[in-house]
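**Q** Have a look at this fold, sequence not included:
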């Protein structure tokens, strides 16, 4: 029997949060207590916020 590829197993999240690190490699925090991490939210090409930028206007053709 042939084993089929489950395409859902290759899926990734449309967005991700990246914890910013300083020059020494230590994670950065917005407060002294270290409770509020400094993060960058990344949006993949299939995510909702990226959809308008992927659209090509009919006038641009």
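**A** Nice, I can see it. Because the structure is a prediction, the values reported are computed rather than measured.
**Q** Could you use CA atoms for every contact and neighbour count after this?
**A** Fine.
**Q** burial measure for residue 18, as a count.
**A** Taking other Cα atoms under 10 Å as the criterion, the count of residues near residue 18 is 12.
**Q** what's near enough to touch it?
**A** 39-42 (Cα atoms under 8 Å, 6 or more residues apart in numbering).
**Q** Which two among those are spaced furthest apart?
**A** Checked with Cα to Cα, the contacts of residue 18 reach their widest spread between 39 and 42, with 9.4 Å between them.
**Q** another one to put next to it:
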């Protein structure tokens, strides 16, 4: 049995993945219609995960 665990974004900073926002810019879709649209693309705050693999 293998157990993996992780804690992510411990400082609770707002961040985006480049792949999610690379099409947006100051004059693009998000900049003109609603700059707040970029906030919906942020990654989660503090979070954790646990993964258990049971080899039979």
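**A** Perfect, I can see it now. What you see is a predicted model; the values in this text were computed from it and never measured.
**Q** Any idea what the TM-score comes out to?
**A** Scored by TM-score structural alignment, normalised by the length of the second structure, the superposition of the two chains gives a TM-score of 0.29; 40 aligned residues with a Cα RMSD of 4.0 Å.
**Q** Of residue 39 and residue 42 of the first structure, give the one with the bigger neighbour count.
**A** For residue 39 of the first structure versus residue 42, neighbours defined as other Cα under 10 Å are more numerous around residue 39 (16 against 12).
**Q** Look up how far residue 15 of the first structure lies from that one.
**A** According to Cα to Cα, to the nearest Å, residue 39 of the first structure stands 12 Å off from residue 15 of the first structure.
**Q** circling back: out of the contacts of residue 18 of the first structure, the closest to residue 51 of the first structure would be?
**A** Within the contacts of residue 18 of the first structure, distances to residue 51 of the first structure taken as Cα to Cα reach their minimum at residue 42, with 13.6 Å.
**Q** isn't that closest one right next to residue 16, touching?
**A** Yes: Residue 42 of the first structure sits in contact with residue 16 when judged by Cα atoms under 8 Å, with a separation of 5.2 Å.
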